[in-house]
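S.K.: mind looking at a prediction? Sequence and model below.
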Amino acid sequence: MRNLWGTQDVADYLGVPIKTVYDWRAKGYGPMGRRVGKHVRYKPDDVERWFDSLGEGVV
């Protein structure tokens, strides 16, 4: 298993500001994250799968 990603890792991978990832999470959009204590962590495979599910030109 690959290491889990934090919010900054997701933002870096997707090329968006970290605030965008926080906004998506608040709106129930974006890749699924899981709370680990007070932190949100993402499985890289989930982030990539979410990205792949987007249509061309959508975000």
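M.R.: Alright, I've got the coordinates.
S.K.: can we go C-alpha only for contacts and neighbour counts from here?
M.R.: OK.
S.K.: that's a helix at Lys19, yeah?
M.R.: Yes. According to DSSP: H, G, I helix; E, B strand; the rest coil, Lys19 belongs to a helix.
S.K.: and Gln8, how far from Glu56?
M.R.: 24 Å (Cα to Cα, to the nearest Å).
S.K.: more neighbours: those two, which one.
M.R.: Set side by side, Gln8 and Glu56 show more neighbours around Gln8, with 15 against 7, by other Cα atoms under 10 Å.
S.K.: in addition, the following structure is provided for comparison:
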Amino acid sequence: MTPAEVAGWLKVSEVTVKNKYRAWGLRPQKVGRLLRFRERDVLDYLDRRYG
């Protein structure tokens, strides 16, 4: 997933995702200079955070 897609899921801006993904514990996959996130990692974060 792109940072924009993650931002849509979390209802935050794309800039917030890029600045906070480490604090949230989301592990990015680097594709060149681009950040990508696994859907299962985002779902795990949501489950941990909001149960």
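M.R.: Sure, I can see it. The structure displayed is predicted, hence computed values, not measured ones.
S.K.: what segments of the second structure are strands?
M.R.: Counting by DSSP state E, the second structure has strands at residues 28-31, 34-37.
S.K.: what residues are up against the residue mapped onto Phe37 of the second structure from the first structure?
M.R.: Phe37 of the second structure maps onto Tyr42 in the first structure when the alignment is built from TM-score structural alignment. By Cα atoms under 8 Å, 6 or more residues apart in numbering, the residues touching Tyr42 of the first structure are 4-7, 10, 31-34.
S.K.: now swap in Val42 of the second structure and tell me
M.R.: 6, 26.
S.K.: mind running it again at 10 Å?
M.R.: Taking Cα atoms under 10 Å, 6 or more residues apart in numbering as the criterion, Val42 of the second structure is in contact with 1, 6, 9-10, 21, 24-27, 48.
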